[in-house]
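Trainee: Need coordinates for the following:
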Amino acid sequence: MKHAYIFPGQGSQFPGMGKELYENNTLAREYFEQANEILGFRITDIMFNGTEADLKQTKVTQPAVFLHSVILFETTPDLKPDMVAGHSLGEFSSLVANRVLSFQDGLKLVAKRAAAMQRACEINPSTMAAVLGLDDAKVEEICKEFTTEVVVPANYNCPGQLVISGSIEGINQACIRMKEAGAKRALVLPVGGAFHSPLMEPAKEELQDAIAATHFYNPTCPVYQNVDAQPYIDPNIIKQNLINQLTAPVRWTQTVQHMVANGATHFTEIGPGAVLQGLVKKISKESETKGIN
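Mentor: Below is the predicted model of the structure:
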């Protein structure tokens, strides 16, 4: 019996997130105040008292979700993961949990990632869409039909749920094609850009230098990384996979399948929301899931 700890990504945020933790835990308060100092603005004010719109700014969302997850992990006693993984942004949280990154370095990289992604979105206006009820292979086949517009698979969330990413025109056309092919729904998402697509190349180049300059330690357990869903313990390979993650799809379905194949029976989601618990249940019905949020 092995215990996997999983960490959510952008989209799990909610107004008031982390407030109770800040008010009731001295160590958590120290982490939050340290984060305010590192970021150069009081992110706690936005997390605790901001609106949904305030929290949707990429420069706020990504550090907020990271902080909520990591501070929960650090202040909950007796958490000993046998393996970790995170969905997109959540991979950074998972790397703090398995001690590859320090809290401070993890937060600095997430802040740089958020700013770089925001700039990439401004350079290339773009979007994403959720495709429901269509086989992954069929979605991939339709994406390949687009040669003059960028349309690629971005998030393999669970069987029958795949998010595509690309240019605004390409995604609009692809949604029509997906529905024609039998998708139950093909819905454009309210996101700032085409995450996990070639349109994030400017952000990848920007983040590459920051990751290269950051010290990655030897982990306490394997991290299953988004780019290929495989477990890694070599800090240099983990670094490269983290860089490639920005323009590559998140292979979450395959990640959970590989964790289960390697002995994971219990999955604990740490951070805001319960999205990943739901996805795990759709991928592996036998697995036990719970959340710390």
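
Trainee: C-alpha from now on. contacts and neighbour counts both.
Mentor: Fine.

Trainee: how far away is residue 3 from residue 286?
Mentor: 14 Å (CA to CA, to the nearest Å).

Trainee: if I look at those two, which residues touch both of them?
Mentor: residue 265 (CA atoms under 8 Å, 6 or more residues apart in numbering).

Trainee: Run through who's touching the strand or helix carrying residue 114.
Mentor: Assigned by DSSP states H and E, residue 114 belongs to helix 103-123. Applying CA under 8 Å, 6+ apart, the contact partners of helix 103-123 are 35, 38-39, 58-59, 62-63, 66-67, 70, 89, 92-93, 95-96, 192-195, 199-204, 206-207, 210-211, 214.

Trainee: One more, so I can put them side by side:
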Amino acid sequence: MKAYVFPGQGSQYPEMGKNLYENYTEAKKLFDEADSILGFNITEIMFNGTPEDLKETRVTQPAIFLHSVIMAKVLGNKFVPKMVAGHSLGEFSALVATGAISFEEGLRLVSKRANAMQNACEITEGTMAAILGLDDEIVEKICMELDGIVVPANYNCPGQLVISGELKAVEKACEKLTEAGARRAMILPVGGAFHSPLMEPARADLAKAIENTMITVPVCPIYQNVTARAVTDPEEIKRNLVAQLTSPVKWTQTMQAMIADGATEVIEVGPGKVLQGLFKKVDRSFETASAEV
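Mentor: Got it, this is the predicted structure:
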């Protein structure tokens, strides 16, 4: 059973999507449409920008979304998912690729989300850190014991958990987690404390935008970050998209659930191979591939 997964922030790279634009009429049409919808020339940044240009949240999120969704559309009849999931931002790509949200509304939502998150980052100084080589329960316990806001944010795979919160609280957590035996505890080069209570200021704007978006039943179940289980009900999908902003990404649990539910192969649609690597950490024998047109 084929599962398709869609990457999140961090998978971007210069010239992403350029090959699709130059070789597929449908891709060119959608990229040109995206420039019009967003009100700025995102294709110019994607195809000719520097790594620094692509790091800005308002650019990164729609750029990865566009690469992923347009790749899925160019695949055409070769894109036949039995189940899908997306890591954080990738959840929006998965929903558009499976027909639950239109391309235009999906892009508008992602842009709204990116700007709301960027604004929330500017209110309180926050950051994220990757913790390697500790059981999730130990990381959770130490975060709970500390003063300030610091919480688990991304359960990426067994032994790899990203924490998020106020700068000083995250720094203190890194000290304590290193003392507890973490192989590494490193601050990440991100713009803020994503998937933590510090994203609460972005929630109201995003909730309103999601509520006003037409979401229909996808062509196959989507395993959402908040629940790590298969969902098809549009109202539940909406609730989970809003909750995702301030809740952890349960990617470890999502991978385990997809495999338990019969996934035999995972295909990553979009830039990079991060998610394939995470599946291999769960089961080295699991078959993975990048989508190819």
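
Trainee: now what about the TM-score between them?
Mentor: Put the two chains on top of each other and the TM-score (TM-score structural alignment, normalised by the length of structure 1) is 0.98; 291 aligned residues with a CA RMSD of 0.7 Å.

Trainee: quick one, strands of the stretch 101-250 of structure 2?
Mentor: Taking DSSP state E, counting those that start in this stretch as the criterion, the stretch 101-250 of structure 2 carries its strands at 126-132, 150-157, 160-166, 184-187, 222-223, 230-231.

Trainee: give me the stretch of structure 1 that the fifth one matches.
Mentor: Going back to what we said before, that points to strand 222-223 of structure 2. Mapping strand 222-223 of structure 2 onto structure 1 (TM-score structural alignment) gives residues 223-224.

Trainee: average gap between the matching stretch and structure 2?
Mentor: Compared with structure 2 after fitting, stretch 223-224 of structure 1 deviates on average by 0.2 Å (mean CA distance after the TM-score superposition for structure 1).

Trainee: Okay, helices next: where are they in structure 2?
Mentor: Secondary structure of structure 2 (DSSP state H): helices at 18-23, 25-38, 42-48, 51-55, 57-75, 90-97, 103-123, 136-145, 167-179, 200-211, 234-244, 251-260, 274-282.

Trainee: which residues touch the spatially closest residue to residue 61 of structure 1 that is not a sequence neighbour?
Mentor: Spatially, and ignoring its direct neighbours in sequence, residue 61 of structure 1 is nearest to residue 55 (5.4 Å; CA to CA, 6 or more residues apart in numbering). Contact analysis of residue 55 of structure 1 by CA under 8 Å, 6+ apart lists 13-15, 46-47, 61.

Trainee: cool, now which of these survive the switch to structure 2?
Mentor: Retained in structure 2: 13-15, 46-47, 61, out of those (criterion both residues aligned by TM-score structural alignment, their matches' CA atoms under 8 Å).

Trainee: top of these by neighbour count?
Mentor: residue 61 (26 neighbours; other CA atoms under 10 Å).

Trainee: Double-check that one against residue 17; I have them as touching.
Mentor: No. Counting by CA atoms under 8 Å, residue 61 of structure 1 sits too far from residue 17 to count as a contact (11.0 Å).

Trainee: Now do the nearest residue to residue 171 of structure 2 once chain neighbours are set aside: how many residues are near it, please.
Mentor: Nearest residue to residue 171 of structure 2 in three dimensions, chain neighbours excluded: residue 187, at 7.7 Å (CA to CA, 6+ apart). When neighbours are counted by other CA under 10 Å, residue 187 of structure 2 registers 18.

Trainee: Selecting buried members of the contacts of helix 103-123 of structure 1 in PyMOL, what would you type?
Mentor: This is how PyMOL selects the buried members of the contacts of helix 103-123 of structure 1, with burial counted by 16 or more other CA atoms under 10 Å:
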select buried, resi 35+39+58+59+62+63+66+67+70+89+92+93+95+96+192+193+194+195+199+200+201+202+203+204+206+207+211
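
Trainee: which residues sit in contact with the closest residue to residue 91 of structure 1 other than its chain neighbours?
Mentor: Excluding the flanking residues, the one nearest residue 91 of structure 1 by CA to CA, 6+ apart is residue 85, at 5.9 Å. Applying CA under 8 Å, 6+ apart, one finds that residue 85 of structure 1 lies in contact with 4-7, 91, 94, 223-225, 255.

Trainee: repeat for residue 58 of structure 2
Mentor: 111, 114-115, 118.

Trainee: and if you look at residue 236 of structure 1?
Mentor: With CA under 8 Å, 6+ apart, residue 236 of structure 1 has these contacts: residue 216.

Trainee: Could you do the one 3 residues further on as well?
Mentor: Listed by CA under 8 Å, 6+ apart, the contact set of residue 239 of structure 1 reads 211-212, 216.

Trainee: shouldn't residue 182 of structure 2 be in contact with residue 133?
Mentor: Yes. Applying CA under 8 Å, one finds residue 182 of structure 2 in contact with residue 133, separated by 5.2 Å.

Trainee: Look at the two and report which has more neighbours.
Mentor: More crowded of residue 182 of structure 2 and residue 133, by other CA under 10 Å: residue 182, with 20 against 16.

Trainee: contacting residues for residue 73 of structure 1?
Mentor: Under the criterion of CA under 8 Å, 6+ apart, the neighbours of residue 73 of structure 1 are 79, 97, 270.

Trainee: which among those gets closest to residue 21 of structure 1?
Mentor: residue 270 (13.3 Å; CA to CA).

Trainee: check contacts around that closest one.
Mentor: 5-8, 69-70, 72-73, 291-293.

Trainee: so how far is residue 278 of structure 1 from the closest residue to it other than its chain neighbours?
Mentor: Of all residues not flanking residue 270 of structure 1 in the chain, residue 292 sits nearest, at 4.9 Å (CA to CA, 6+ apart). Distance of residue 292 of structure 1 to residue 278 of structure 1, given as CA to CA: 14 Å.

Trainee: quick one: the residue nearest to residue 64 of structure 1 when sequence neighbours are not counted from residue 232 of structure 1, how far?
Mentor: Leaving aside its chain neighbours, residue 64 of structure 1 sits nearest to residue 47 (6.7 Å; criterion: CA to CA, 6+ apart). Residue 47 of structure 1 sits 33 Å away from residue 232 of structure 1, going by CA to CA.

Trainee: swap in residue 111 of structure 1?
Mentor: In terms of CA to CA, residue 111 of structure 1 sits 24 Å off from residue 232 of structure 1.

Trainee: Compare the two (neighbour count), which wins?
Mentor: Between residue 111 of structure 1 and residue 232, counted using other CA under 10 Å, residue 111 has the larger neighbour count: 22 against 17.

Trainee: what's the burial count for the nearest residue to residue 235 of structure 1 once chain neighbours are set aside?
Mentor: Distances taken as CA to CA, 6+ apart place residue 216 nearest to residue 235 of structure 1, at 5.6 Å, with adjacent residues excluded. When neighbours are counted by other CA under 10 Å, residue 216 of structure 1 registers 21.

Trainee: Cheers, nothing more for now.
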